[in-house]
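1. A structural model of the following input is requested.
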Amino acid sequence: MEGPKVQYMRQIYLEGYQTGNKPQTTKYAELRLEAQKRISKEGFNYADGSASTEKTYQTNLNAFDQWQIVPRMLADTDITDANMKTELFGTTFQTPFVISPIGVQELYHEDADKATAQAGVALGIPYTHSTAASTSIEDVASAADLDKEENHGWYQLYWPSDEKLTESLIKRAKKAGFKALVVTLDTFALGWRPRDLNDAFNPFLSGKGVANMLSDPYFIEQYCEGKDPRGKEATKEDLFGACVQAVNLVNPGISRKWSELATLRKFWGDGPIILKGIQSLLDANRAVEAGADGIWVSNHGGRQVDGAISSLHCLSAIGRSIRGLPLYLTPGIITDRNKASQPTDLGLVYGVGREGDEDRASKQRRRPYLIFDSGVRCGADAMKALALGADAVAIGRPWLWGLSVNGQEGVETVFKGLAADLELNMTLAGIQSTTQLNPNILVKAGQEPHL
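-> Model prediction:
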């Protein structure tokens, strides 16, 4: 997405005037309902539902209302020169968005993961491939040319209980061209999900969302007696048995330990390792001590622990500590975009900044990148997350509904809209660049009298 993102808005208006055509809806609520009409009841509930009472899901959404943006006027902003460039793991991206991993995409569109990965490549947004994907590691990498340096795919690992299977999956991803390893920590057992339970629906048991496992040479040899469970000679019982094995391996019901992270580094080798599912400052600090290159602040969109703290509140604490962001002060006035204050790193705690002295870097760790998800529905949500410390904002359900409605184009449309919305919201609020976003541009609900 080169150039001003607001061009997408102008394109919609111009095309509507010239042809009468209207775009895929730009309202999240409408897109969700449109997707619901196009997919099965079970498929919709699987993606839309969350844990138990679904209070964590709602808490995620409500959290954004507790921080409010304070616009600044006469701030010398220029929409045609807005800067949303984001540096992650040595690569500069045009926007701060990441495609969150979502499994079983065959429930939503026939092109499934291929369409989503291709959308990411087309827009220059990192695509995260789920262990529970409908398309194998190799097939999605081939479809989206992820082996090319300019195309960015990340592999998300549900950590199997079998270490040799873990090694096989990780090395397959590395060989296929995936550039970062995302380790999901919060799903060693599925949460209590009443919508799926009421539908008696587990897609994995019918062979959906297990493409990575059923295509794995080690898995086939060790758990399928060397016979491909998808082959012509395989029976329905063979497939079911393999699926049960796959589910039990990635959801064993036993959590891993911090000391075991070293094994993943051995398997992955060089390249970023991101720990996904961090929800406390204590765990964030332990992630730093363990050598994580990235911390993905997430409560899995509310799908695991019911009644949990919102991801945004977690981010606000982690951002202050790890990025050294200021506390919630009275918002200042940005009068010159070239001299606007920018977030600083806590060098004394986490070593040098990303461009610091390499000798010191060898003795002290650089701070990890912070990625955030759970509840982002619009540009203002993304803006608040970036202000509270996120280096990048990952999007899940919105693009999945776009996939359901219009395949790859639907995914691209969702991200184009989010980028334009964020760009406009920033510049209208007096912010020229995402580097200027920090907690001082926000005020917490209830603290408005302190403006």
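
2. CA atoms for contacts and neighbours, from now on please.
-> Noted.

3. what number of residues lie near residue 312?
-> Close neighbours of residue 312, defined as other C-alpha atoms under 10 Å, add up to 32.

4. for the host helix or strand of it, give me every contacting residue.
-> Using DSSP states H and E, residue 312 sits within helix 311-322. For helix 311-322, contacts defined as C-alpha atoms under 8 Å, 6 or more residues apart in numbering pick out 60, 63-64, 279-281, 284, 297-299, 325-327, 345-346, 350, 367-368, 370, 372-374, 385, 388-390.

5. identify each buried residue in whichever helix or strand comes after that helix, please.
-> Note on helix 311-322: by DSSP H and E, the next helix or strand toward the C-terminus is helix 347-350. Neighbour-count burial for helix 347-350, counted by 16 or more other C-alpha atoms under 10 Å, picks out 347, 350.

6. with adjacent residues omitted, what lies nearest to residue 202?
-> Setting aside the residues directly before and after it, residue 202 is nearest to residue 196 in space (C-alpha to C-alpha, 6 or more residues apart in numbering), at 7.0 Å.

7. now do the SS call for that neighbour.
-> helix (DSSP: H, G, I helix; E, B strand; the rest coil).

8. which SS class is residue 15?
-> Criterion first, three-state DSSP; result for residue 15: helix.

9. swap in residue 151?
-> Under three-state DSSP, residue 151 comes out as coil.

10. do residue 167 as well
-> Residue 167 - assigned by three-state DSSP - is helix.

11. element containing the closest residue in space to it that isn't next to it in sequence, please.
-> Excluding the flanking residues, the one nearest residue 167 by C-alpha to C-alpha, 6+ apart is residue 267, at 5.7 Å. Residue 267 belongs to helix 261-268 when assigned by DSSP H and E.

12. any buried residues in that helix, and which?
-> Quick answer for helix 261-268 (16+ other C-alpha under 10 Å): 261, 264-265, 267-268.

13. want to put them side by side, so please do this one too:
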Amino acid sequence: MSKPVCLEDFEVHCSQILDRNTRDYISSGANQEQTLKDNIEAFKRYRLRPRMLRDVSNVNMKTTIMGYEIDFPIGIAPTAMQKMAHPEGELATARAALSMKTLMIASSWSTSSLEEIAQANCNGPRWLQFHFFQDNRITMDLIRRAEQAGYNALVITIDFTKMGKRLAEHRNKFYLPSHLKLGNFNNETLNTLRYSTKAQQQPTSDSVEYKSKHSLVDKTFTWDTITWVKSFTKLPVIAKGILTGEDAKLAVQHGVDGIIVSNHGGRQLDGVLATIDVLGEVVEAVEGRVEVYVDGGVRQGTDVLKALALGAKAVFIGRPVLWGLAFQGQTGVEEVLRIIKEEFKLAMALSGCEKVTDIQPSLLAYDKKFYCKL
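-> Next up is the predicted model:
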């Protein structure tokens, strides 16, 4: 493959080199993938209103996120089982985040342990994503391990009471390859679960393990569960999966320290709004009381610019990181981040923004042809 010049180039390469099981797991969304597609298309509905004759000779992309300085407002979203894309998996991604001086959110469903990821990231800012589990001891154990390993915040995925119906995974009878294991859960934890392998034509311990990880998740948690988590950790708690102003207000009332506007990359409930379309509503609802971030569909520097203009403190990218990982490990992830970083810098300059704080709502216009005529 020739040298990639945009994030889509990495996607094309991955479609050619990854096996179907891995490729479809990374790329697919729920049901008919309406939300998956709209996450990307929605950015096109927002147009830019650049300002001219401003000094942009020294564009500065630095910002802070939960008090930690990063070189540019683009972080790495949590994505599961990264060793399916590359043998070094999460460790390569962690080193890339450190090299590029940005933030990584490690998934609790990683194929490396959270301690290994922390060691690979050294002194870089890092958050741990997790779900609420049926057994509170599993939740508490992950949090204590995160504290001891030096993580800076906890990200709770709140839109995963049940797994969305992903047709590609059903067709492929998705399985975790036999040489891989979930890094944060031991066999004893998985063996305490009740599971059925009847749906598998040729069940293996690894396919059982993948199915079992979803059985770990608590389906009864409420906003009070976040209050419970806040009661025994001093780490900031970020709620990932907010899509309405109503829930944003509830999240703040229950003590969250940050919000990630997210629809799980279109992998949960199909037909929900694109994240960029609800970002402004969430920002308005929290009234500056917590930082707001967004993920879903970010593919180019102008997408980042638009998200910040709507009030996001930073954006997170998921699938493009996996494309870079599959392309060339740590170097590939660094290249993905470098390309979108430079695109963002160029977009800032051409819009008349010398620093991140210059990016204001007045920079955007909503394309009138998309207004509802009902």
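
14. need the TM-score between these chains.
-> Once superposed, chain against chain, the TM-score is 0.91 (TM-score structural alignment, normalised by the length of structure 2); 361 aligned residues with a C-alpha RMSD of 2.2 Å.

15. follow-up on the earlier one: so the helix or strand following the helix holding residue 267 of structure 1 matches what in structure 2?
-> Sequence order places strand 273-278 as the next helix or strand after helix 261-268 of structure 1, per DSSP H and E. Mapping strand 273-278 of structure 1 onto structure 2 (TM-score structural alignment) gives residues 237-242.

16. need the counterpart of residue 14 of structure 2 in structure 1.
-> Checking TM-score structural alignment: residue 14 of structure 2 goes with residue 35.

17. number of nearby residues for that match?
-> Residue 35 of structure 1: 19 neighbours (other C-alpha under 10 Å).

18. now swap in residue 234 of structure 2 and tell me
-> With other C-alpha under 10 Å as criterion, residue 234 of structure 2 counts 12.

19. and the residue nearest to residue 202 of structure 1, what's its match in structure 2?
-> So residue 196 of structure 1 corresponds to residue 169, using TM-score structural alignment.

20. hmm, its match is touching residue 23, no?
-> No - at 10.3 Å, residue 169 of structure 2 does not count as touching residue 23 under the criterion of C-alpha atoms under 8 Å.

21. measure residue 357 of structure 2 to residue 363 of structure 2 for me?
-> 12 Å (C-alpha to C-alpha, to the nearest Å).

22. tell me which of the two has more neighbours.
-> Remark: of residue 357 of structure 2 and residue 363, residue 363 carries more neighbours, 21 against 14, as counted by other C-alpha under 10 Å.

23. one step back: just the buried members of the contacts of helix 311-322 of structure 1?
-> Using 16+ other C-alpha under 10 Å, the buried members of the contacts of helix 311-322 of structure 1 are 60, 63-64, 279-281, 284, 297-299, 325, 345-346, 350, 367-368, 370, 372-374, 385, 388-390.

24. out of those residues, which sit inside strands?
-> 297, 370, 372 (DSSP state E).

25. can I get those residues in TSV with distance to residue 73 of structure 1?
-> Output for those, formatted as TSV (distance: C-alpha to C-alpha, whole Å):
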residue	distance to residue 73 of structure 1
297	32
370	30
372	29
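
26. in which helix or strand does the residue opposite residue 328 of structure 2 in structure 1 once aligned reside?
-> Following TM-score structural alignment, the counterpart assigned to residue 328 of structure 2 within structure 1 is residue 406. According to DSSP H and E, residue 406 of structure 1 maps onto helix 397-428.

27. give me the nearest residue to residue 117 of structure 2, chain neighbours excluded.
-> Leaving aside its sequence neighbours, residue 117 of structure 2 sits nearest to residue 91 (C-alpha to C-alpha, 6+ apart; 5.5 Å).

28. which position in structure 2 aligns with residue 295 of structure 1?
-> Mapped onto structure 2 by TM-score structural alignment, residue 295 of structure 1 lines up with residue 259.

29. tell me if that match really is in a strand.
-> Yes - Residue 259 of structure 2: assigned to a strand according to three-state DSSP.

30. could you check how far it is from residue 75 of structure 2?
-> For residue 259 of structure 2 relative to residue 75 of structure 2 (C-alpha to C-alpha), the value is 14 Å.

31. likewise residue 257 of structure 2?
-> From residue 257 of structure 2 across to residue 75 of structure 2, the span is 17 Å (C-alpha to C-alpha).

32. between these two, who's got more neighbours?
-> residue 75 (25 against 21).

33. can you verify the more buried one is assigned to a strand?
-> Yes - applying three-state DSSP, one finds residue 75 of structure 2 inside a strand.
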